[in-house]
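> model this:
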Amino acid sequence: MGTSEHVPLPTDEAKAKELESQHSEEPDRGQWTGKFDFLMSMVAYAVGLGNVWRFPYLCYKNGGGSFLVVYAIFFCLAAVPIFIMEVTIGQYLQKGAMEMWLMCPLFRGVGIGNVVIAFMCIAYFCVIVAWAMFYMISSISWVFPWETCTNYWNDATCVTGKENVTELARIKALVASAGGHTQTSVEQFWEKRVLHDTGDIAEFGGIQWELFFIMAAAWLIVYFALWKGITQARKFVYFCALFPYVLIFVLLVRGLTLEGAADGIYFYLKPNTTRLLDTAVWKDAGTQVFYSYGVGFGALIALGSHNKFDHNCFKDAITMCFINGCTSITAGFAVFSILGYMSHVAQKDIAEIVKPGVGLAFLAYPEVASNLPMKQVFAVLFFLMITILGLDSQVCMVEGLFTALEDAFPILRKYKKLSLGIFCLFFFILGIPMVTYSGSHWLTLFDAYGASGYALLFVVFFEVVGLAYGFGAHNIRHALKEMVGINLPVWIEYIWKFCAPATSLVLFVFCIVYYHPVKYPTGEDFPVWANVFGWFLSSCSMIVIPGYAVYYLLFTNKHLTFKERIRKGLNLDGSFESPAKRNLVNNAEELKFIESSPQ
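Presented below is the predicted three-dimensional model:
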């Protein structure tokens, strides 16, 4: 059977000829061969760290059941429609995030914005993987290194939480007299042993060499997973997609059998209907939806571009959206049942134990693991899960970014192993500042400004607008019908044209209105220059959208009038018949000719 391949929809004759000549020379981009390859790749990409540590904390923080209601609204109005839109366009055009905008060149800056956001995220994801691997290795010990205050990195302010009342009072009085405050052994292991934290983003101090070499190992895994193309890495994709569910299930079963688990789950889901009127809840739920489902990074478009023309991407997209949501909720049950046990053992309120973001994985859980029966087994399983979730998301994001670059520069595909090696080496070098003694603060800065929040919402808004009005919401419906025979109801066009862009725009405004400078774990603000640099990181992905549009209108197609350039930029007069469909027809006609030829 002949394989069908797409070529991007041209915007002018010169570009069409150039692409036609490239298409005949460039190597095959690769296609998924298994029935579930695409679905598993999406699970590996979208189900990640945010499901395990960010969703449970936000749900607890924002009123439990009330947060789930708001989350469900954004799920229906934004996540599912945009998810379907991205994978459909990727499969229909079979191009990455940058080159697909040849069909609507005025919005090509959106593709560049997708690439820049992916760039920011890729820069630090292997650092988080290195942290998780460090903890996993440290867990292979009869006594966890974070359980005691007798290690070389501990100081006089260290407490384990197991001291008697008299001893604890003595330590606190001694520390207070020196003008300090106590730290738990878990906190000191994280700050003084894992990070070697200087406490100041400007003081690099030196390189934490253990994290350096672990990060190098993580990048080698990413490279060898992709060096033959992600479509050839089926075993890796399937393992990374499915094995974390085994680990989540084991942790869930163990957590639910612990004493105090019911209290933890109650705190997790305790409804607080008054929070429905709190704008912070809507902001947190909306941004979590966009972050968790991975829209706006270009990776979904790239993964979809490896599908065959008639693959049922709609069914896979819907399935994936529900898998993602259910994974977040299930992970919350697993995490909070264990936190409930810790609350029971330590006789502390659960609010004193749960910590936001990265602290939930690297501060709360190590403390909990110290009190679990068979603690070594469950600590290794937990940090192995974090490692795998980080690696598979990183692999898919690298694939998305590298596919976009391959489409823009086809020679990279011809020398894939070499160019991918240089690509991974570049990002490894870029991550080195994040394994210095101030590295965690740089990672926080990149995460808060460059890879999520303002920048992501801004890019997603223009992506949806560009696809819904440039390519055309009706054309997306027709493309889906051409490929898989599914005729979506007309109202989906109104969601694509109005609800989805309005959702991302409102959330963007919320983030600006309720902006707070990034803070250290101590609660102090980052220095002004750091926050200014953070806004520069955000602007890198935002400014290219209007910037490229201005460039296109002023410096291209000068033989046309301004009005004609706008029409050409939006491709208002263009045809959106899929070249891949023509290939399928040609293949069918060739097959009929062969069968009808005299033997």
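> make it CA atoms for all contacts and neighbour counts henceforth
Fine.
> now the strands for the stretch 401-550 of the chain?
Assigned by DSSP state E, counting those that start in this stretch, the stretch 401-550 of the chain shows no strands.
> Quick one: the helices in it, in order.
411-414, 416-431, 439-445, 454-465, 473-484, 491-494, 500-513, 528-542, 544-555 (DSSP state H, counting those that start in this stretch).
> want to try JSON lines for these, with distance to Glu589 and mean neighbour count as columns?
Shown next, in JSON lines, are the helices of the stretch 401-550 of the chain (distance: least, CA to CA, whole Å; neighbours: other CA atoms under 10 Å):
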{"stretch": "helix 411-414", "distance to Glu589": "31", "mean neighbour count": "18"}
{"stretch": "helix 416-431", "distance to Glu589": "34", "mean neighbour count": "17"}
{"stretch": "helix 439-445", "distance to Glu589": "55", "mean neighbour count": "23"}
{"stretch": "helix 454-465", "distance to Glu589": "37", "mean neighbour count": "25"}
{"stretch": "helix 473-484", "distance to Glu589": "18", "mean neighbour count": "20"}
{"stretch": "helix 491-494", "distance to Glu589": "34", "mean neighbour count": "14"}
{"stretch": "helix 500-513", "distance to Glu589": "41", "mean neighbour count": "18"}
{"stretch": "helix 528-542", "distance to Glu589": "45", "mean neighbour count": "18"}
{"stretch": "helix 544-555", "distance to Glu589": "40", "mean neighbour count": "16"}
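> closest one to Pro145 among these?
Distance to Pro145, taken as CA to CA, is lowest for helix 439-445 among these, at 20.4 Å.
> how far does the closest one sit from the chain's center?
Relative to the chain's own centre, helix 439-445 is displaced by 17 Å; criterion: CA atoms, centre = their mean, to the nearest Å.
> this one next, for a side-by-side:
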Amino acid sequence: MSETTFMSSSKENKFSSTCSTYLTLFGYSAGLSDIWRFPFLAYRNGGGAFLIPFVIMVFVCGIPLYFLEYSIGKFSGKGPYQIWDANPLFRGVGVTVSAGNVIYMVGMSIFRCWMVEFIIHAFQNPVPWSHCRNEWNTPFCRDNNALISVDNETDTGVSPNIPSNVSSYDITTSAFTVMEQSSQMSWTTNISGLANVSGTPMSAVEEFWQYQVLQLSSGVSDFNPVILRYFLYMFLFRLVILLGSVKSIKSIEKVIYVTATVPFILTLAIFVRSLMLPGSGDGLRYFFYPDFDKMLKAKVWIEATLMAFYTLAFGWGAIVLMGSHADFKDNCLRTSIVLPIIDMLMAIFSGMVCFCVLGNMAHSYGVHITEVINAGMATGIVAYITALTSFPVPQLWTSLFLMSVLLTGVDSQLIPFDMIMQLIGDLFPRAKSGSRIYALIGVSLVIFLPSLLLCTGAGAYIFLWIDWYGGAWVGPIVAFVEIVAIAWIYGRILILSLELMFPCHIF
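Down below sits the predicted model:
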């Protein structure tokens, strides 16, 4: 790639300081996966039974692979495509990584639209997910007011505007009807995707998520309803990513100073508040106390391994890319030990916050913690929003937290976007410097147009499909190929390359 034309010059294309390097690496790794994916997987796999395998896999696989990818990127100064000049047979890996990132950005962008929907409603008084008097609520909604009460044994947790003697209900694809025989009254709430309502009690936050934010259709092939406001949210999000990538890493590192620090500060505040809620100790106990029977199941270890790969982003080219922007004399061994451990601790900390809230919900509803929530992959988000509802001035805290979640989505897309731009520069080295902005617009359109399919009732289904079959498996497969190609074929030359970066010859 001609760095003086399409991209910036070699000197301008480096991190400005070690602090910028660490924050960018941390901001990319400790993103939505720690707030959203980790709590769900821990909740599904028995808390501590998942936590122990996750920690083991971070040390066994995480640190060595992080060191491998970061060091080869730093030594070569090249991105995920040109780095395979050392072994041209595997150049397709660089193209695969870029294609995987395009698919990832198409699928994951909708999550930011969902967060914007939360933010817009967060300014209402009271916030709509604190009660069950909204048009999308069902008779099975549980009012969140019970969650902030220490003595709630007499509180059923069900919205007071729904009678307790509900005798029958009929579910259709367009309406939810509850008939109360004694008074011959009927309640009809028009909610999209009511074929998915099972009659299971849900918190007000969960119902807001399911019926107002997602608006699920009957299946992945059903694109009704088309949520037009999400089109606008998607366009604005892609515009922010485009503007943040104009000057490559120099733009990105400035943005990440905010996106990497603000979420942590707000998460700390939420944790302090959640510890004051009754039942929070039970949640922490479930999170840290392992069920050794579950630890013997292969599924728990597989998902813990996938989570370690997902949160540290092995095989996605991002670590190689950021290594190419690092100073040549930077201590990559120290970086490769410190960053995975920090990210692991951040994931565990996010899990602690989530399980404190889940423990409070279980205490308030009088059920076991494993039965308290049905939000699936949104377990973490639902738990955080539930905790914030009990804060003084919940509108302020909720909007700040959701903005921080939105910011983490920005840095997790800036790096892959820059990677794709670097691939274009590698494939077309004679491209003029003035053509970068046109390439940015072109790539943004390629990502934006397919993303509109997710702004429908089928969006959540497509999101989960891309997340599992793309996000979960691309990294491990590419990382395996990297190990074979670099450690076994590149071989001894790798050790010699590393020694050049360490004057003390630590090897």
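> TM-score for these two?
Superposed pair, TM-score by TM-score structural alignment, normalised by the length of the second structure: 0.84. Supporting alignment: 467 aligned residues with a CA RMSD of 2.7 Å.
> Mind putting the helices of the stretch 401-550 of the first structure into CSV with distance to Tyr365 of the first structure?
Formatted as CSV, the helices of the stretch 401-550 of the first structure follow (distance: least, CA to CA, whole Å):
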stretch, distance to Tyr365 of the first structure
helix 411-414, 42
helix 416-431, 25
helix 439-445, 18
helix 454-465, 29
helix 473-484, 44
helix 491-494, 42
helix 500-513, 29
helix 528-542, 29
helix 544-555, 40
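> What does Pro145 of the first structure correspond to in the second structure?
Following TM-score structural alignment, the counterpart assigned to Pro145 of the first structure within the second structure is Pro128.
> List the contacts of stretch 233-250 of the second structure.
The contact list for stretch 233-250 of the second structure, computed with CA atoms under 8 Å, 6 or more residues apart in numbering, reads 7-8, 12-16, 109-110, 112-113, 116, 251-252, 255, 325, 410, 413-414, 417-418, 437, 440-441, 444, 448, 451-452.
> show me what contacts the nearest residue to Pro64 of the second structure once chain neighbours are set aside?
Nearest non-adjacent residue to Pro64 of the second structure, counting by CA to CA, 6 or more residues apart in numbering: Ser336, 7.8 Å away. Under the criterion of CA under 8 Å, 6+ apart, the neighbours of Ser336 of the second structure are Ile63, Pro64, Tyr66, Phe67, Tyr70.
> ok, Lys254 of the second structure to Ser20 of the second structure distance?
8 Å (CA to CA, to the nearest Å).
> more crowded one of these two?
With neighbours defined as other CA atoms under 10 Å, Lys254 of the second structure and Ser20 compare such that Ser20 has more, 18 against 15.
> Verify the stated contact: the match of Pro145 of the first structure with Asn134.
Yes. If you go by CA atoms under 8 Å, Pro128 of the second structure and Asn134 touch, sitting 6.9 Å apart.
> Show me which of the two is the more surrounded one.
Applying other CA under 10 Å to Pro128 of the second structure and Asn134 shows that Pro128 carries more neighbours, namely 18 against 14.
> show me what contacts the more buried one?
Counting by CA under 8 Å, 6+ apart, Pro128 of the second structure touches His121, Ala122, Asn134, Phe208.
> In three-state terms, label the nearest residue to the second one once chain neighbours are set aside for me.
So that's Ala122 of the second structure. Among residues not flanking Ala122 of the second structure along the chain, Gln395 sits closest, at 5.3 Å (CA to CA, 6+ apart). Reduced to three states with DSSP: H, G, I helix; E, B strand; the rest coil, the structure at Gln395 of the second structure is helix.
> Which residue in the first structure aligns with Gln395 of the second structure?
Checking TM-score structural alignment: Gln395 of the second structure goes with Gln376.
> Contacts only, for its match.
Contacts of Gln376 of the first structure by CA under 8 Å, 6+ apart are Ser139, Ile140, Ser141, Trp142, Ala369.
> can you confirm the third one is in a helix?
No. Residue state for Ser141 of the first structure (three-state DSSP) corresponds to coil; a helix is not indicated.
> what about the aligned residue in the first structure for Val353 of the second structure, how many residues close to it?
Here Val353 of the second structure is matched to Ala334 in the first structure, going by TM-score structural alignment. Counted with other CA under 10 Å, residues neighbouring Ala334 of the first structure total 24.
> now do Leu453 of the second structure
A count of neighbours around Leu453 of the second structure, defined by other CA under 10 Å, yields 19.
> Next one: it relative to Pro416 of the second structure, how far apart?
21 Å.
> now Thr177 of the second structure
Distance of Thr177 of the second structure to Pro416 of the second structure, given as CA to CA: 46 Å.
> neighbour count winner among those two?
Pro416 (23 against 18).
> Work out for me the element that one sits within.
According to DSSP states H and E, Pro416 of the second structure maps onto helix 394-427.
> can you check Ile301 of the first structure too?
Element membership of Ile301 of the first structure, judged by DSSP H and E, is helix 299-304.
> angle of the very next helix or strand once past that helix against helix 473-484?
Next in sequence after helix 299-304 of the first structure, counting helices and strands by DSSP H and E, comes helix 313-346. For helix 313-346 of the first structure against helix 473-484, the angle by axes from the mean of the first three to the mean of the last three CA atoms, to 10 degrees is 100 degrees.
> Helix 313-346 of the first structure vs the second structure - mean distance after superposition?
Superposing on the second structure and averaging over aligned pairs (mean CA distance after the TM-score superposition for the first structure), helix 313-346 of the first structure comes out at 1.5 Å.
> residues of that helix that come out buried?
The neighbour-count check on helix 313-346 of the first structure (16 or more other CA atoms under 10 Å) flags 313-314, 316-317, 320-321, 324-325, 327-344 as buried.
> counterpart of the residue nearest to Pro64 of the second structure in the first structure?
That one, Ser336 of the second structure, aligns with Ala317 by TM-score structural alignment.
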